[in-house]
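>>> just a sequence and a predicted model for now, questions to come.
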Amino acid sequence: MTFVQLIDCRTNRFEELDRLMDQWVEQTRGRRTATHAVVGKDRGDTSHLVEIVEFPSYEEAVRNSKLPETDRIFREMSALCEGKPTFTDLDVVRDARLNADTARRFFEVAITSDDLSPLTGLVEQDYRHHDPANEQDLVGLDGLRRELDAWRAGFDFTFRVEDRVAQGDLVSVRWSWDGIHRGDFLGIPATGERVAMTGMTILRFSTSGRVAEGWWQYDRLGLLGRLGALEAPEL
């Protein structure tokens, strides 16, 4: 179970404290178990700071606290604070990564659903679609629907989201795809060929939580070769 520790302190020496945190990160490289750290400053009281540190588990947090660098940095940190920092230990019981969840839903609708109407609530109307196979970017939700319809018309396929990584307003998705060429695709008549590929998509989300932009990378050249659409090079 993911574990989070809140460190609450007061100080007017934030720059020194910040440098101290950088030292800890550098000195514990390769040995620390903390996976994510955020420091927030109280808008109503700029001397009030809260650091949020995430660990894979409580046991990993205990291991981290036993590092000699952690003990030393804590003592130096305490010297910079007004009073002793306080700690709150939390077991995470709900972890809603909203953009990552929306990305999963986007692929469920866009790739595997027969009904594309839910895209209206998931994608911005001025969505921009980047695909190196297209001469120009597609702009707009209707353009995305046409692109998806072309793939649906050409193949009976399955699509699997393998990994999702979220940071800020971006979600990176690694996926795999395999299908049978059952219909016209880019002017290529149905071949009955079974094809497969993997790819990556980076989705950028707007402040409203909808997909605003997408960058798609996959081996379309290899796909066309499997469909017999590429001429063999002359020897």
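Looks like it arrived, so ask away. Bear in mind that the values here come from a model prediction, so they are computed numbers and not experimental data.
>>> CA only for contacts and neighbour counts going forward, please
Will do.
>>> which residues touch the residue nearest to the spatial centre of the chain?
Geometric centre of the chain, nearest residue: residue 166, 2.2 Å, by Cα atoms, centre = their mean. Counting by Cα atoms under 8 Å, 6 or more residues apart in numbering, residue 166 makes contact with 97, 99, 100, 172.
>>> wasn't it part of a strand?
Yes. Counting by DSSP: H, G, I helix; E, B strand; the rest coil, residue 166 is found in a strand.
>>> from what I can see residue 58 touches residue 33, true?
No. Residue 58 is not in contact with residue 33 according to Cα atoms under 8 Å; the separation is 10.3 Å.
>>> so residue 200 is in which element?
Per DSSP states H and E: residue 200 is located in strand 194-205.
>>> for stretch 163-174, which residues meet the burial criterion?
Using 16 or more other Cα atoms under 10 Å as the test for burial, stretch 163-174 gives 164, 166, 170, 171, 172, 173, 174.
>>> what about residue 19, how many neighbours?
11 (other Cα atoms under 10 Å).
>>> another one to put next to it:
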Amino acid sequence: MTFVQLIDCKTSRFDEMDRLMDTWVEQTRGKRTATHAVVGKDRSDASHFIEIVEFPSYEEAMRNSNLPETDKVFRELVALCDEMPTFTDLDVVRDEKLYAATARQFFETVGTAGELPPLNGLMAESYHDHDPSNEQDVIGMDAMRREADMWRGAFDVRFTIEDQISEDDRVCTRWTFTGTHHGDFMGLPPTGREVTMTGTTVFRFDDDGKIAEGWWQYDRLGLLSQLGALDPLET
């Protein structure tokens, strides 16, 4: 079970504390077990800081605490605090990856049968799309709707999410696209063929939690080959 520790302290010497934490990170490289750390400053009290440290489990947190470097840094950290810091140990019972869920919902929405549902709950109005198959970037949510409708008009779009990796404001999704070619696509009349295509999309999210920018990479050549649009190699 994921474990989180909250370290609550007050200090007027944060710059020194920040340098101390950099030193600890360097000294414990390859040994520390923390997977994520965030430090926040109280907006109403500039001397009040809270560090949130995430570990894979309580046992891994204890391994981290028992490192000799951790003990040394802790004593130096206490000396930089205006008062004794407090610690709160938490077992994580709910962990929502909100950006990743929104990215998944985008693919589910595009794959919805019938009229394309609204995208304003998922995408920013100023959405910026980077697709190497387009001569120019697609700018704006309405333009992205037209792009999605082009694909949906040619195929009964279905996405399977294979993997997702989320970091900061970006989510990378590896997906598999399947569909039957039932409409015009890049000048190709319907073939009735069932096609499969793999791809990866990186979405950047804005401060409102909406998709603000996207970068696409997918096997367009493989798709055209399945549609019979490429000449067979001469032997």
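Looks like it arrived, so ask away. In this text the structure is predicted, and so the values were computed from the model without any measurement.
>>> thinking again about what came up before, could you dump the contacts of residue 166 of structure 1 into CSV and include distance to residue 5 of structure 1 and secondary structure?
Conversion of these to CSV gives the following (distance: Cα to Cα, whole Å; DSSP: H, G, I helix; E, B strand; the rest coil):
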residue, distance to residue 5 of structure 1, secondary structure
97, 19, coil
99, 24, helix
100, 23, helix
172, 27, strand
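>>> can you pick the most crowded of the residues you listed?
Going by other Cα under 10 Å, residue 99 tops those with 23 neighbours.
>>> for that residue, give me its contacts.
Residue 99 of structure 1 touches 166, 169, 170, 171, 205, 209, counting by Cα under 8 Å, 6+ apart.
>>> over to residue 133 of structure 1?
Counting by Cα under 8 Å, 6+ apart, residue 133 of structure 1 touches residue 220.
>>> that's a strand at residue 102 of structure 1, yeah?
No. Read with three-state DSSP, residue 102 of structure 1 is helix and lies in no strand.
>>> any idea how far residue 23 of structure 1 is from it?
37 Å (Cα to Cα, to the nearest Å).
>>> check residue 64 of structure 1 too.
Counting by Cα to Cα, the gap from residue 64 of structure 1 to residue 23 of structure 1 is 15 Å.
>>> got the contact list for the aligned residue in structure 1 for residue 218 of structure 2?
Residue 218 of structure 2 maps onto residue 218 in structure 1, with residues paired by TM-score structural alignment. Residues in contact with residue 218 of structure 1 (Cα under 8 Å, 6+ apart) are 197, 198, 199, 200.
>>> report the buried residues of the host helix or strand of residue 144 of structure 2.
Assigned by DSSP H and E, residue 144 of structure 2 belongs to helix 141-154. Of all the residues in helix 141-154 of structure 2, those buried under the rule 16+ other Cα under 10 Å are 141, 142, 143, 144, 151, 152, 154.
>>> again with stretch 131-140 of structure 1
In stretch 131-140 of structure 1, counting by 16+ other Cα under 10 Å, buried: 131, 138, 140.
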